[in-house]
Structure formats: C-alpha cells, structure tokens
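# Any chance you could fold what I've pasted below:
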Amino acid sequence: MLHTSARFRRALGALSVVSAVLAALGSVAACGGTGRSDGKGPSREAPADAADSLEKLIVAEVEGFEVTGATAAEVRATDAVTASEAACQPIADLVGTVAAGSPSDTVYRQLIASSEPRDRTAPAVLVALSSYPRGGAARALAALGEAVSACEGGFTTTAADGEEGRDVYSEVEAENGPAGLDESLAFELTGTLDGERLPLKYTLVRTGDTVALFYAMNPFDPASVAIAPTVTAAQMARLM
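Okay, the predicted model is just below:
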C-alpha cells in the first residue's frame, strides 16, 4: 500500500473540514500540473494593514455555496518536505501551506455547495487570499509556473522529520487560468486514493501583490472535481 505522510493527510485536511470525508481515509498521495494565462485587470498593491484588509477583500458570499471561515491551523501542514527534484519544490510547498511562496499574511474561507437535505458529498472549495512584500506575489507565481513546466512527469516528497515513506506525485497537467486580473495560473495535481486516481485542482490569480488561491477535490467522485467559475468570479470581483 502506498504510504501517505501525516503532512500530506493534513494538507488535504483543509477540505476535509468542508466535506467531512478525509478523516475516514487511510491512504492518499497526490501529484500535479499547472497552467498560466495573463489577465488584464487592474493592479492592487498589498495594503499596509494586510491581515485586516485581506479579511475585507476575501469572498463573503457566493450564490449556491455556504461560506465559512477557516484557520491556518486547520488548513496548513507544518512539517517541511523536500521534493525529489529541486525544480518541483514550489509545488510541494504549495500542497503543504496552501499558499504560493512566502506571503506576509493569508486568510482562508471554505465554500461548500449548499443543498437541502445537506449532501456531504457536495463539491467544496477552499479560498486563500494572501498578501506579499512588493514584487513577491509575481515571483511566487513565476516560480510555481516554472515548477509545473519542469515537473510534468511527477515527483516525490520526503518529510524532513524522518517520517517513513513518501508522498508520490505522478502527473502534472496544465490548465487555463481565468482572465481579468494581472496574472493567473491553474493546474491539476494527480495522486491516488485506495488505488484510484484522485485529482486536486488549484487556481491562482494575482493582482499586484495580492494572490487568491482556489483549491478543490472530491474523493467521492474524482472525475467531477472542479472549481466553480462562480467562486473565482466572486473573489476576483472583490479584487478589481
């Protein structure tokens, strides 16, 4: 059986809080892919009081979704990992921290499709909004885009704490990011869950030194995983 580190299980746990599913899963590993497209929207500099400003800018409501808060402790894995290929390290870091590069501040929201009665398998999306030192956001996305191009064949990661086993990332597939802001990047990380393919979707959009990250997965129906355009549009509208 493929071993999955506590780091990776916790990284996926960002969406288990939303979908109430991953606590029952025993073995998961993933891998990814990426794509970039230039946006045309206005630029926004990271505000001085970044954390408070991010709270005002992050998406508050989306039709068809229930929006709730999330803490860094729920979302981020704390154990450092090393990618088998140095060029792939930005992707490995993204999986663990649910943020690109090294932002100054990040706030999170969890969105789950609303339905009555409540469908525990409904699509879920995590949104992270980050601010960076001047120029840091563009550098973070550039490094991630380069990693996606260099790591199409996949890579593995090992935990710095000496934990046995490794996380296996088998494929990197670039996708088209949304237009409308300064820059966007989208990709799919493909792994396995109990021998079955498990894709993880990531989309990032940048305006100035602020980056919005969208992350989605669906272990109940992997083929249907997607980041709803209404979610990205709602967040992007708040950044324009």
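# C-alpha from now on. contacts and neighbour counts both.
Will do.
# mind checking the SS state of Gly180?
Following DSSP: H, G, I helix; E, B strand; the rest coil, Gly180 is assigned to coil.
# Verify the contact between it and Arg206 for me.
No - if you go by CA atoms under 8 Å, Gly180 and Arg206 don't touch, sitting 9.6 Å apart.
# higher neighbour count, those two?
Higher neighbour count among Gly180 and Arg206: Arg206, with 28 against 20, using other CA atoms under 10 Å.
# Distance-wise, check the spatially closest residue to that one that is not a sequence neighbour relative to Arg166.
Counting by CA to CA, 6 or more residues apart in numbering, Glu183 is the residue found nearest to Arg206 once chain neighbours are left out, at 5.2 Å. According to CA to CA, to the nearest Å, Glu183 stands 33 Å off from Arg166.
# Of these two, give the one with the bigger neighbour count.
Taking neighbours as other CA under 10 Å, Glu183 and Arg166 compare with Glu183 leading, 24 against 20.
# rewinding a little: how about the residue nearest to Arg206, what does it touch?
Residues near Glu183 by CA atoms under 8 Å, 6 or more residues apart in numbering: Arg36, Ser37, Asp38, Gly39, Lys40, Val205, Arg206, Thr207.
# how about this one, so we can line them up?
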Amino acid sequence: MGAGRRGKVRTRALAAVAVTVVVLGCAAGCGGGGPGAGGGGRNVEGKDEPGLLKVLGAAQLGHVELGTGEVPGLVIEKGSAVTAGHGRPGTDRRACRPLVVAMGSLPQPAPVASVVNTFAGPTGARDFQGLLGTIRVSSYEGDDARTTLRELRAAAAECEDGFGMTTGEGEPQRFEAVRVLPPPELGDEAMAYRLVNAAEEAPSLVTVVRTGTTLSMFFATNLADPGRVEIPERLVAAQVAKVERLARAERPPTEPPPHAGLAEGGEAGDSDGGEEE
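I've put the predicted structure just below:
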C-alpha cells in the first residue's frame, strides 16, 4: 500500500471510530473486554465527591493533558477537535444517536471546553504496534456529563445489532455490532464498548470515565493487528488521575500551562448534523 493510501486509511480510521474513546480504554478495554466491574458499566450515581463537582474552564483543562513520557511505551501528541471526526454525524437509528454524536467534533450536550490528544505505539516497537487512539477530556455544566454517559450506556445496550451512520464529511458507514465491555474501576462511573465496522476489519474500542463534571473519553483501533486493539490501562489511569488532582486542587490554575494553548471551547450551539429518522 502506498504512503498516500496508508495516510488516507489512517485518517479515515481515526475519524470513523472517533478514535477518540476516550474516554474513551478500559482501564483497559482490550479486544475481548478488560478488567473491572460487570459489563453494564460502574454506576455510583449521586455519590460524587463534592470536591470533584467544580466545572473546569478552558485554561484549566490544559493542565490535565498528558505529556511526553507520562505513559511509558506510548507516543502522546496534541490533537484538535477534528481529530475525532468532523462535524456531527447522522444515523439511521435514533436510539443510536449518542454513539454516533460521540464520533464527531460536536458533542451533545455541548461541553464547556475540551482538550484532545492522540496516542500511538512507537514506530518499530513490538508493544502497541499499529495502535491508534484519541483522548478527549471535556468539562460540562450541571448534570450534562452524567447525562452524556447515561445516554451512551443506553444507546450501547439498544444498538447491539449495529447501526448505519453518515460521517460529518458525508461518508456512509455501517457498524455491524456494539458490544458492551467491562469498564474500568475509575472515576465516579465508567463504561466501555466495542464497535465492529462492516467495512474496516479493525474493530474500535471506546471507554468513557466520568469524574464529577468532567468526562475522559478514549477511542482506539489497530490497523496492523486488529486482534491486539486495546486502550492501555495505565493510559486511562494516568489521565483520570490528572483530572482528579486538578478537580481536588484548592486553588486550581487560572492560566493555561506555558507549553500549550487554550483548550478548545465554544463547541456548543452548532446545528444538528442531518440525522436521518
């Protein structure tokens, strides 16, 4: 396969699965599942730690981004909103809409702010060879983070036999199945699921962890060896730990870190992405 073709496939894979999943790896959802509680997702709704309920602003979210070397064995780089897919995809099944919206760059409910990073296995390394993924950390107002996770959980259960979608670029896709996986024992509640794309041989994993009003969402696929797709446990644990530390800080920073720009904000208010009823 030529370099141009490989680049196109890689880009399509990242966008199509939102290879954003969060938030997105089972404290570690490997191909067949992962450690943690039962398949429905851990849910301790109503028992959030009071210190974690503060809404993190755009500048503050920059401090939760994982940096180079924080998760050994993985290459983590700065991403952007469109790394997870363009716009708001549509679907032929209304019940599956939360799963589809999560694969675009315009989440609903809209977060106050988000930061996006990509992760991959180092070139030439045997561990995580071919692994591609995205981390999206988003801060929400009120109960929007809880609502987002509740709707994803319901959609994953309802759409186990698959769904059709149209990407934000207008490309049709078909997912044959959705499989709920054991979630990580992290945050206030979490869930994980696996998407099986009818056109791509590589399945995609998604893990979402809620920490107060913040969602960490991980997406991953592996084009080189589909059987080895995973969201490494230490990656999820490291990301959630950074969110918790910031949320618990008595005096959280009010300025973005010197090494990064402001987190993405203003994702709210865009029109619905042409969902088919």
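# After superposing, what score do the chains get?
Here the superposed chains carry a TM-score of 0.76, computed using TM-score structural alignment, normalised by the length of structure 1; 211 aligned residues with a CA RMSD of 3.0 Å.
# Can you say which of the contacts of Glu183 of structure 1 are buried?
Taking 16 or more other CA atoms under 10 Å as the criterion, what is buried in these is Arg36, Ser37, Asp38, Gly39, Val205, Arg206, Thr207.
# where do the strands sit along structure 1?
Ranges of strands in structure 1, per DSSP state E, are 28-29, 35-38, 65-70, 81-83, 105-113, 124-131, 155-159, 167-169, 171-175, 183-193, 196-207, 210-217.
# Make TSV out of those strands and add distance to Ile58 of structure 1.
Formatted as TSV, the strands of structure 1 follow (distance: least, CA to CA, whole Å):
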stretch	distance to Ile58 of structure 1
strand 28-29	30
strand 35-38	21
strand 65-70	10
strand 81-83	29
strand 105-113	8
strand 124-131	6
strand 155-159	31
strand 167-169	30
strand 171-175	24
strand 183-193	17
strand 196-207	13
strand 210-217	8
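# Quick one: residues contacting the residue positioned nearest the centre of structure 1.
Computing the C-alpha centroid of structure 1 and ranking residues by CA atoms, centre = their mean puts Tyr215 first, at 3.8 Å. Listed by CA under 8 Å, 6+ apart, the contact partners of Tyr215 of structure 1 are Val125, Leu126, Val127, Leu200, Lys201, Tyr202, Thr203, Ile227.
# Find the residue closest to Thr203 of structure 1 in space, skipping its chain neighbours.
Ala186 (4.2 Å).
# The aligned residue in structure 1 for Ala145 of structure 2: what's it in contact with?
The alignment partner of Ala145 of structure 2 in structure 1, by TM-score structural alignment, is Ala137. Residues near Ala137 of structure 1 by CA under 8 Å, 6+ apart: Gly101, Pro103, Ser131, Arg206, Gly208, Asp209, Thr210, Val211.
# Tell me which of the contacts of Glu183 of structure 1 you also see in structure 2.
Contacts conserved in structure 2 for the contacts of Glu183 of structure 1, using both residues aligned by TM-score structural alignment, their matches' CA atoms under 8 Å: Arg36, Ser37, Asp38, Gly39, Val205, Arg206, Thr207.
# Now do the same for the last one: its match in structure 2.
Right, Thr207 of structure 1. Alignment note (TM-score structural alignment): Thr207 of structure 1 maps to Thr211 of structure 2.
# The residue nearest to its match when sequence neighbours are not counted: neighbouring residues, count only.
In space, and not counting its chain neighbours, Thr211 of structure 2 is closest to Gly187: 4.8 Å by CA to CA, 6+ apart. Neighbour count of Gly187 of structure 2, defined by other CA under 10 Å: 25.
# Gly187 of structure 2 and Val240 of structure 2, how far apart?
7 Å.
# joint contacts of the two?
Here Gly187 of structure 2 and Val240 share the contacting residues Val209, Thr211, scored by CA under 8 Å, 6+ apart.
# How about the contacts made by the closest residue to Thr123 of structure 2 other than its chain neighbours?
Using CA to CA, 6+ apart and skipping residues adjacent in sequence, the residue nearest Thr123 of structure 2 is Gln129, 7.3 Å away. Contacts for Gln129 of structure 2 (CA under 8 Å, 6+ apart) come out as Gly121, Pro122, Thr123, Asn222, Ala224, Asp225.
# now swap in Asp188 of structure 2 and tell me
With contact taken as CA under 8 Å, 6+ apart, Asp188 of structure 2 is in contact with Asn43, Val44, Glu45, Lys47, Asp48, Val209, Arg210, Thr211, Gly212.
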